[in-house]
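**Student:** coordinates only, sequence not included:
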């Protein structure tokens, strides 16, 4: 049984970050691998690390985290979800670090924008600590269309140490192949697509959410854009749906539409449940869109960034919609093609094919040299 260590974002209040890390962890575990997910560490913080190491041995660190999270039902549900479903590895000492390297067969960088050097270049998520261990990238995202010039040389050195590289967006393939001057990079599906619709429904069935209206528009919006309110009002009128449920995002916690119901206590399971039962999802989130597609739920994509913004992350949304032939779901004030229902028979076939190809890549990358 090979021992695998995943390096990706997890544990924040962002639902997409949690769901993508959970999906990859679960799928690898289901395949029979011994799986850990590694928390970011820095051995230079010796005094702080030693103190946390002692607390961890005594079991007080986990207790303290849950106690802190209990002040917010959302955070408490998130921490409980992670405690139940993740095998988290934390490194505090040099000895633990050495053991990590000796007892790990493969390090895998997961999905999300862990390689987005425009917003925050962090060598840890390029596995700069892995030394001579095997490195694989699965659906890693650069978020934007390129790497900043000032980091390109460093990123090139780190990526050249990977045995296999697979990214989430098609637009990233040329960027990485060009940087490395060889055709190593391919595209795979986001980890959330590795789980079937039925698997996500089973997870959602454990939700604590009750007494939902029969018809509702679910809004989950990350961007802090005032024009979203006008757009949702138009969408509401076009579809004739009066009920609106809002899941506040970590990035935009105060978003509100008149007469909307706010679900502040939404954990990962509740997030899936609310998408599953929505008549329509309005979102600018990559993962809310991906989950809607996987669950065959109609959605409308709101545009979070201007295309001219240097830090625009629109390319990942465009790639996702184009790949599943859902470009018409992007909100447009002049053309109302987004009113047309989605033919999910076509989409399901693409999802099934993607899942198989992505699983083949993952297993091959792990098992082969």
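**Tutor:** Yes, it's here. Note that the structure is predicted; figures quoted are calculated from it, not measured.

**Student:** C-alpha only now, for contacts and for neighbours.
**Tutor:** Noted.

**Student:** longest helix of this structure?
**Tutor:** Counting residues, the longest helix found in the chain (DSSP state H) is helix 344-367.

**Student:** and it, what does it pack against?
**Tutor:** strand 134-140, helix 286-294 (3 or more C-alpha pairs under 8 Å, 6 or more residues apart in numbering; DSSP states H and E).

**Student:** just the angle between that helix and helix 286-294, please?
**Tutor:** Using axes from the mean of the first three to the mean of the last three C-alpha atoms, to 10 degrees, the interaxial angle of helix 344-367 with respect to helix 286-294 works out to 120 degrees.

**Student:** in helix 344-367, what's buried?
**Tutor:** Within helix 344-367, the residues scored as buried using 16 or more other C-alpha atoms under 10 Å are 344, 347, 348, 351, 354, 355, 358, 359, 361, 362, 365, 366.

**Student:** what do you get for stretch 143-156?
**Tutor:** Buried residues in stretch 143-156, counting neighbours by 16+ other C-alpha under 10 Å, are found at 143, 144, 145, 146, 147, 155.

**Student:** re earlier: for the longest helix of the chain, which outside residues touch it?
**Tutor:** Judged by C-alpha atoms under 8 Å, 6 or more residues apart in numbering, the contacts made with helix 344-367 from elsewhere in the structure are 106, 136, 138, 163-164, 188-189, 193-194, 293-294, 296, 324-325.

**Student:** before we go on, here's another structure to hold up against the first:
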């Protein structure tokens, strides 16, 4: 049996969606008779601490947060810090249960993983987001004797610069098969790489509702509630959630300070603020909610899986089109749930939405799921 190494945003991740897609791909592959596990790749370790290089946008943000966060704690409830540690623990327990390599690799040692695996898969999630560029996510370390595949890799860009085009052309030229998570990325890469580019589903959508029930926890709140899952700081979205909750006599459940640091936008927001929440409990919060307000791709995914009512917003008020959100809502014909214009950012608009008819919104998804499975079967010879 060939051994498959999957590289994605797994090691040390505190992101619910990222870990659930990492879990899903391994589970799906292993249930089809493969031996697949996540490669424990520590992307924070650099080849040379003395070398000069330009920091990515997200690295700059992380450094700023590390400076600002301690100051924010002084002006907020210091108990938040211990609560966030509880959240990290709950997430960590789930993370370690996902099949993964015992060896922790870094930029220097990642080549040694060629001795452990026959096939390498990069994806899903934003492994090809240039703002978070790390060569191993492009499988630059893989030996020519081993297979290189991308599964539902996300670029999260609508267009590429000349230097980015050059990078993709250089990095993907020797792949055995390429698939991306957003339909718009197909055309983007077909102009760069002279090989077929396939649009596939995020791994979370490869598993059925019944498979997700295996790890979904029991109901956490017996009262009817809105689940607000906001990774960004959009205050308009939070205000609309509060208005909707008041009108419909619903509680608001939130997971505050998802950045891992105190955020003023989360202070006092929500009737029930939860910290000690595992990915299985995250799924439960979606499953038993009356309505989901979010800015998260994977919160939308689980809203569809469990047939929940939802609306989704851009991370920071109105911003350029989010390809991930546009793609997933188009697949399920729920584009009207994306509140991405001034007109849609109103309680009147949200109240005017008809209930989602999930019985009519499954045809394209079922077809795309079959195509995604066929892609995996074909490239792995299953």
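**Tutor:** Everything's here; your move. All figures in this text were calculated on a predicted structure; none of them were measured in a lab.

**Student:** just to revisit the earlier point, now the longest helix of structure 1 on structure 2. Mean distance?
**Tutor:** Superposing on structure 2 and averaging over aligned pairs (mean C-alpha distance after the TM-score superposition for structure 1), helix 344-367 of structure 1 comes out at 1.8 Å.

**Student:** now the angle from that helix to strand 134-140?
**Tutor:** Using the same axes, to 10 degrees, helix 344-367 of structure 1 lies at 170 degrees relative to strand 134-140.

**Student:** pull the distance from helix 344-367 of structure 1 to the chain's centre.
**Tutor:** Its chain's C-alpha centre and that of helix 344-367 of structure 1 lie 17 Å apart, by C-alpha atoms, centre = their mean, to the nearest Å.

**Student:** where along structure 1 do the helices fall?
**Tutor:** Counting by DSSP H, structure 1 has these helices, from start to end: 15-30, 46-57, 60-69, 73-85, 94-102, 152-159, 171-180, 197-204, 227-239, 268-276, 286-294, 314-323, 344-367.

**Student:** just send those helices back as TSV, with distance to residue 127 of structure 1 too.
**Tutor:** Output for those, formatted as TSV (distance: least, C-alpha to C-alpha, whole Å):
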stretch	distance to residue 127 of structure 1
helix 15-30	16
helix 46-57	20
helix 60-69	26
helix 73-85	22
helix 94-102	12
helix 152-159	7
helix 171-180	16
helix 197-204	30
helix 227-239	38
helix 268-276	27
helix 286-294	24
helix 314-323	23
helix 344-367	16
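
**Student:** looking at these, which is nearest to residue 335 of structure 1?
**Tutor:** helix 227-239 (12.5 Å; C-alpha to C-alpha).

**Student:** what's the spacing between that closest one and its chain's center?
**Tutor:** Relative to the mean C-alpha coordinate of its chain, helix 227-239 of structure 1 is positioned 27 Å out (C-alpha atoms, centre = their mean).

**Student:** pull out the buried positions in that helix.
**Tutor:** Of the residues in helix 227-239 of structure 1, those buried under the neighbour-count criterion (16+ other C-alpha under 10 Å) are 228, 232, 235, 236.

**Student:** export those to TSV and tack on distance to residue 271 of structure 1?
**Tutor:** TSV is the format used below for the buried residues of helix 227-239 of structure 1 (distance: C-alpha to C-alpha, whole Å):
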residue	distance to residue 271 of structure 1
228	20
232	20
235	21
236	21
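
**Student:** before we move on, the earlier item: ok, and which of the helices and strands packed on helix 344-367 of structure 1 has the densest surroundings?
**Tutor:** When neighbours are counted by mean count of other C-alpha atoms under 10 Å, the highest per-stretch mean among these falls to strand 134-140, a mean of 25.

**Student:** and for that strand, what span of structure 2 is it aligned with?
**Tutor:** On structure 2, the counterpart of strand 134-140 of structure 1 by TM-score structural alignment is residues 147-153.

**Student:** and the matching stretch against structure 1, how far off on average?
**Tutor:** Superposed on structure 1, stretch 147-153 of structure 2 shows a mean distance to its aligned partners of 0.6 Å (mean C-alpha distance after the TM-score superposition for structure 1).

**Student:** pull the residues that contact that stretch.
**Tutor:** Taking contacts as C-alpha under 8 Å, 6+ apart, the residues outside stretch 147-153 of structure 2 that touch it are 118-128, 139, 142, 174-182, 199-203.

**Student:** out of the residues you listed, which end up buried?
**Tutor:** 118-128, 139, 142, 177-182, 199-203.

**Student:** who's in contact with residue 200 of structure 2?
**Tutor:** 151, 152, 179, 180, 181, 182, 368, 369, 371, 372, 375.

**Student:** need the residues you listed in TSV (columns: distance to residue 96 of structure 2).
**Tutor:** What follows is those, written out as TSV (distance: C-alpha to C-alpha, whole Å):
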residue	distance to residue 96 of structure 2
151	22
152	23
179	27
180	27
181	25
182	29
368	30
369	28
371	31
372	27
375	28
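
**Student:** those: which two are farthest apart?
**Tutor:** Among the contacts of residue 200 of structure 2, the pair separated by the greatest distance (C-alpha to C-alpha) is 182 and 375, which sit 15.2 Å apart.

**Student:** next one: the counterpart of residue 302 of structure 1 in structure 2 from residue 228 of structure 2, what distance?
**Tutor:** Correspondence of residue 302 of structure 1 to structure 2, assessed by TM-score structural alignment: residue 313. When distance is defined by C-alpha to C-alpha, to the nearest Å, residue 313 of structure 2 is 11 Å away from residue 228 of structure 2.

**Student:** show me whatever sits in contact with both of the two.
**Tutor:** When C-alpha under 8 Å, 6+ apart defines a contact, the residues bordering residue 313 of structure 2 and residue 228 alike are 293, 294.

**Student:** if we can go back for a sec, and the helices of structure 1: which comes nearest residue 7 of structure 1?
**Tutor:** Residue 7 of structure 1 sits nearest to helix 15-30 of all these, at 8.9 Å, using C-alpha to C-alpha.

**Student:** mean distance, the closest one to its aligned residues in structure 2?
**Tutor:** Superposing on structure 2 places helix 15-30 of structure 1 at an average distance of 0.8 Å from its equivalents, by mean C-alpha distance after the TM-score superposition for structure 1.

**Student:** what's in contact with stretch 107-123 of structure 1?
**Tutor:** Stretch 107-123 of structure 1 is contacted from outside by 4-9, 17, 20-21, 24, 125-127, 130, 133-144, 147-148, 151, 155, 167-168, 190-191, 311, using C-alpha under 8 Å, 6+ apart.
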